[in-house]
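Trainee: dropping a prediction and its sequence here:
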Amino acid sequence: MDCFICRIVARDAPASFVLEDQSTVAFVDIRQPNEGHILVVPRVHIETIDLLEKPLASDLAWSTVRTARAVRRAYRPPGMNVWESNGEAGGQEVPHVHFHVLPRHHGDGLLRVYPDAHPRTFGPADPALEAIAERVRRVIS
């Protein structure tokens, strides 16, 4: 398998690391739409978030929190995005789970969640929301 993130973790590709522990690493993304954009990844190759087991998911979440705190302290941004994408349709560009930590600034024009879409919006007690919840509850583990 030729995974760019796995090559970085193995030190077969260059990266500027900001955090390393037994199960995760965080490094500076080569794309810096705002300075301080960091990726947090598991050391083992796992393609999508739904394939993570609880111990690694917990470690990855904690490393992401630690990284976000560090970015907040280092850059003092007025906002921050943390996201993870899955599958081509979801915008995943590298098939290895990775969380983005991106400092945000007023007017930076980045990452509008629904830039041109008009998502359906429901009232909090709408039965459609309960139907969605039930569909997911049936298969949650």
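Mentor: Received the coordinates, thanks. What you are looking at is a predicted structure, and each value in this text was computed from that prediction instead of being measured.
Trainee: use CA for all of it now, contacts and neighbours both
Mentor: Will do.
Trainee: now the strands for this structure?
Mentor: Along the chain, counting by DSSP state E, strands occupy 17-20, 24-28, 38-42, 79-83, 99-104.
Trainee: pasting the second one now:
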Amino acid sequence: MVSDGRGSTCPFCEIAEGRSPADRVYETPEVLAFLPLSPATTGHTLIIPKLHITDLWHADTRSLEPVMAASLVVAQALKTALSPDGLNLINSAGTAATQTVFHLHIHLVPRWDGDQMGDFWPESTPWSESKRATLAERIRKSIH
């Protein structure tokens, strides 16, 4: 059994290994897509790697490629099946980003104009050109 890193059994590993039930919608040897118990909207789907990876910061390109490929397959299926007006692809890494299950997962959330999700982006003020340039340089220097 895989621990979630916090002393508990990982619920997504339990689902991936078939020890907990889930409404599976897509599966490959590397990934699983299933419906969450408490969806944000109709069709809300989770995509997980079957291998336990805590979050995006612990992933590598090889492990993330099948997750993103599955996200595209399922997103197209959601568009065909449900005809939403839009789609959010959401990933949270860490508690500050509201991650509650510490197994990498992508939320595909179909959206409709006026749905209960609403606009979740906060109002913001544009940054100065120098502040943006300084931040961009800091990020570029941190890329390995």
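Mentor: Okay, I see it. Just so it is clear, the structure is predicted and the values come from calculations on it, not from any experiment.
Trainee: about what we covered before: of the strands of structure 1, flag the one that's most buried.
Mentor: Each of the strands of structure 1 was scored by mean neighbour count; the highest is strand 38-42, a mean of 27, by mean count of other Cα atoms under 10 Å.
Trainee: just to revisit the earlier point, of all the strands of structure 1, which one is nearest Lys54 of structure 1?
Mentor: Proximity to Lys54 of structure 1 (Cα to Cα) singles out strand 38-42 among those, at 12.6 Å.
Trainee: whereabouts in structure 2 does that closest one align?
Mentor: Using TM-score structural alignment, strand 38-42 of structure 1 lines up with residues 45-49 of structure 2.
Trainee: Pro78 of structure 1 pairs with which position in structure 2?
Mentor: Matched by TM-score structural alignment, Pro78 of structure 1 corresponds to Asp85 in structure 2.
Trainee: what about its match, distance to Ala33 of structure 2?
Mentor: The gap separating Asp85 of structure 2 from Ala33 of structure 2 is 21 Å, by Cα to Cα, to the nearest Å.
Trainee: can you add distance to Arg120 of structure 1 and give the strands of structure 1 back as JSON lines?
Mentor: Below are the strands of structure 1 laid out as JSON lines (distance: least, Cα to Cα, whole Å):
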{"stretch": "strand 17-20", "distance to Arg120 of structure 1": "39"}
{"stretch": "strand 24-28", "distance to Arg120 of structure 1": "36"}
{"stretch": "strand 38-42", "distance to Arg120 of structure 1": "31"}
{"stretch": "strand 79-83", "distance to Arg120 of structure 1": "22"}
{"stretch": "strand 99-104", "distance to Arg120 of structure 1": "26"}
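Trainee: for those strands, which one sits closest to Leu111 of structure 1?
Mentor: Comparing those by Cα to Cα, strand 79-83 comes nearest, at 8.5 Å.
Trainee: show me what that closest one is packed against.
Mentor: Where contact means 3 or more Cα pairs under 8 Å, 6 or more residues apart in numbering; DSSP states H and E, strand 79-83 of structure 1 is packed against strand 99-104.
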